[in-house]
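Peer 1: Predicted coordinates and the sequence they were generated for:
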Amino acid sequence: MKTIIAATNFSEVSNHAVAFAADVAKTIKARLIIFNVIGLVPAMSDARLPLEACDATIEESDKLLKELFSKIKARVNNEIEVKILYKVGSVISELNALCQREKPFAIFIAAQFVTAFERFILGTYAVSIAKYSAFPVVVVPLSATMTGFKKMAIAIDFKLDSSVEWRFLRNWLKLFHPQVDIVYVTSDTTAPANKAAMTINVNAQLKGFGLRYYFLTNDNVVDGIKEYIVENKPDLLIMLVNKHRFFHKSVTKPFIEAPSVPVLFLSSKFKSNVMSSAFERPGPATDTSK
């Protein structure tokens, strides 16, 4: 059984990401883990929180998590398994530990995290989660509505497409049967002339998915992708993030912090062979203890 992890800090945007993840989980019959981390060390500080403040925060988190659990169970009409889990500690380490145990199909987080208790927020770590996770990360804007992912766009560098995790992409696409747009942005005005040669491997890897190609000339990759989104309105954008290849951090960051559509990130640490359990075997029982 596939597992989806949805992280929340109980802000409007993060709870919306959880609801969006629930809709996806219902669509593909996956189980959903709603996850919250209470940080003992406020962001940008080495000072630990007083024990009284920790206790109050744990109690409030427990209450909010149970309320969110009830709303999500009603949203999915009890058609899928929903678990809740919170941990006290480091956001990055606790989320990584959970992912290593569960081998999730995807992690869903909000595009922005803003709460009255900013020192506790998960959003401080959103960029790191999306760019360095060993598992797929979907960043969800507040405006997003799950309509079945009927159209997906894959932003790719054809010069390096041999490094793409094609196996995962094929498995992901098979679940939704979307129209697939391949988007290539370059400042080289001669690139479109070479498009036939550039598409050979992509056609072979994604045969049967009804591919459409968009070769866009723009000196700014971010602007080029944004223009494509405005004109074509995909339900999901897929970006492949690599430390030395594909998109530099200056390109991916705007799509993490302020995406106009949901964006699926595959980082340089992601390897599709660790995802076999997400597609082939039931996942382990989830610890719902506090």
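Peer 2: Nice, thanks for sending it over. As the structure is a prediction and not an experimental result, all values here were calculated from the model.
Peer 1: Please count neighbours and contacts with C-alpha atoms only from this point.
Peer 2: Will do.
Peer 1: Name the SS class of the spatially most central residue of the chain, please.
Peer 2: Geometric centre of the chain, nearest residue: Val138, 1.4 Å, by C-alpha atoms, centre = their mean. With DSSP: H, G, I helix; E, B strand; the rest coil as the basis, Val138 sits in strand.
Peer 1: who touches the residue nearest to it when sequence neighbours are not counted in this structure?
Peer 2: Once flanking residues are discounted, Val138 sits nearest to Leu264: 4.3 Å by C-alpha to C-alpha, 6 or more residues apart in numbering. Residues counted as contacts of Leu264 (C-alpha atoms under 8 Å, 6 or more residues apart in numbering) are 136-139, 236-239.
Peer 1: try it against this one:
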Amino acid sequence: MKKIIAPVDFSDTAANAAIFAGNLAEFYGAELWLYHSYEVVVPVTEYGYSYVSITEMQQAAEHELAEFKNRVQNALRRTITIQIKAENATLVDGLSALCDELDPALVVMGLSGKNALTRLVVGSNTIRTIHNLDYPVLVVPPKATFIPIRKIGFACDYKKVIETTPVHLLKKIMHDFNAELHVLNVEYIKGTAPATKVEESMYITELLHELKPTYQTILSADITNGINWFADKEKIDLMVVIPKKHHLVEKMFSRSQTKELLYHTHVPVLCIRE
């Protein structure tokens, strides 16, 4: 059985992402794992003892996680298999170890919050996970509700596509969802494409030939606006991006963007490592 992992911090953002993951698991016949990591801060009294023991923290975390599991299950139409795990670890280290153990099809996370501080903390955790986890991470915006995934968009910059495109994983994702693939390239300046970009577009066409995708290049001064416009126009259910340091994912997740993609779209974004 395929497995989906949803990291949980008990926020509304995490609940929305976990319920999305639960619907995804229900629809595609997968098992859902709810994972919570915590780090024990040990304030030492004058007597040399901490206020809260690791055992107490573990028990409290497991209790909250069990309650959270019920919340997720009650939001679904049918009963699914939901496993829970809580442990004393950093999010990235603990999640990486669990992924290596379970080999999940997806890790599903949220990205937002009710205030600037929550957005900063939750957002930084998600971005850190994207850059350090060797598994696909599906980022669920706060307004996203689950629908069967029929159309998948792939944002491609046509740069070093042979070296950076995880073709095998992309094909597996398309096979699992049995969806249409729409490849999007966003250009900033109108004009003739350089020879290198033409060559790279030929490479990606060959790499993805068996998936029979459609290809579009659009002009947009802002990549998030361009992707949002494309997703709405083509009724895309999920966008795929390949995180590249200081490039596409940095622009997409930067809080300085006027309209940040993940804070202003209903379309989930699947990040897969190059």
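Peer 2: Looks like it arrived, so ask away. The structure presented is a predicted model; accordingly, all values stated were derived computationally and were not measured.
Peer 1: So which other helices or strands are in contact with the host helix or strand of Glu199 of the second structure?
Peer 2: Element membership of Glu199 of the second structure, judged by DSSP states H and E, is helix 195-207. Here helix 195-207 of the second structure touches helix 161-164, going by 3 or more C-alpha pairs under 8 Å, 6 or more residues apart in numbering; DSSP states H and E.
Peer 1: Buried residues, the helix it packs on. List them.
Peer 2: Buried residues in helix 161-164 of the second structure, counted by 16 or more other C-alpha atoms under 10 Å: Val161.
Peer 1: Need the residues that contact that helix.
Peer 2: By C-alpha under 8 Å, 6+ apart, helix 161-164 of the second structure touches 200, 203-204, 207, 242, 274.
Peer 1: can you give me the helices for the second structure?
Peer 2: Here the second structure has its helices, by DSSP state H, at 12-28, 54-74, 91-102, 116-132, 161-164, 167-177, 195-207, 223-234, 248-253.
Peer 1: Just name the most buried of these.
Peer 2: helix 12-28 (a mean of 23; mean count of other C-alpha atoms under 10 Å).
Peer 1: How much space separates Met1 of the first structure from Gly148 of the first structure?
Peer 2: In this structure, Met1 of the first structure and Gly148 of the first structure are 19 Å apart, going by C-alpha to C-alpha, to the nearest Å.
Peer 1: Also Leu122 of the first structure?
Peer 2: Distance from Leu122 of the first structure to Gly148 of the first structure, by C-alpha to C-alpha: 27 Å.
Peer 1: for Val138 of the first structure, same thing?
Peer 2: Taking C-alpha to C-alpha as the measure, Val138 of the first structure falls 15 Å from Gly148 of the first structure.
Peer 1: for Ser70 of the first structure, same thing?
Peer 2: Ser70 of the first structure is 23 Å from Gly148 of the first structure, where distance means C-alpha to C-alpha.
Peer 1: same check, this time on Asn242 of the first structure
Peer 2: Taking C-alpha to C-alpha as the measure, Asn242 of the first structure falls 28 Å from Gly148 of the first structure.
Peer 1: neighbours around the nearest residue to Ile147 of the second structure once chain neighbours are set aside, how many?
Peer 2: Setting aside the residues directly before and after it, Ile147 of the second structure is nearest to Asp237 in space (C-alpha to C-alpha, 6+ apart), at 7.7 Å. Residues near Asp237 of the second structure, counting by other C-alpha atoms under 10 Å, number 20.
Peer 1: ok now do Asp237 of the second structure, which residues does it touch?
Peer 2: Taking C-alpha under 8 Å, 6+ apart, we find Asp237 of the second structure in contact with 147-153, 231, 267-268.
Peer 1: ok, so what distance separates the residue lying closest to Gln179 of the first structure once chain neighbours are set aside from Ile34 of the first structure?
Peer 2: Leaving aside its chain neighbours, Gln179 of the first structure sits nearest to Lys151 (4.6 Å; criterion: C-alpha to C-alpha, 6+ apart). The gap separating Lys151 of the first structure from Ile34 of the first structure is 27 Å, by C-alpha to C-alpha.
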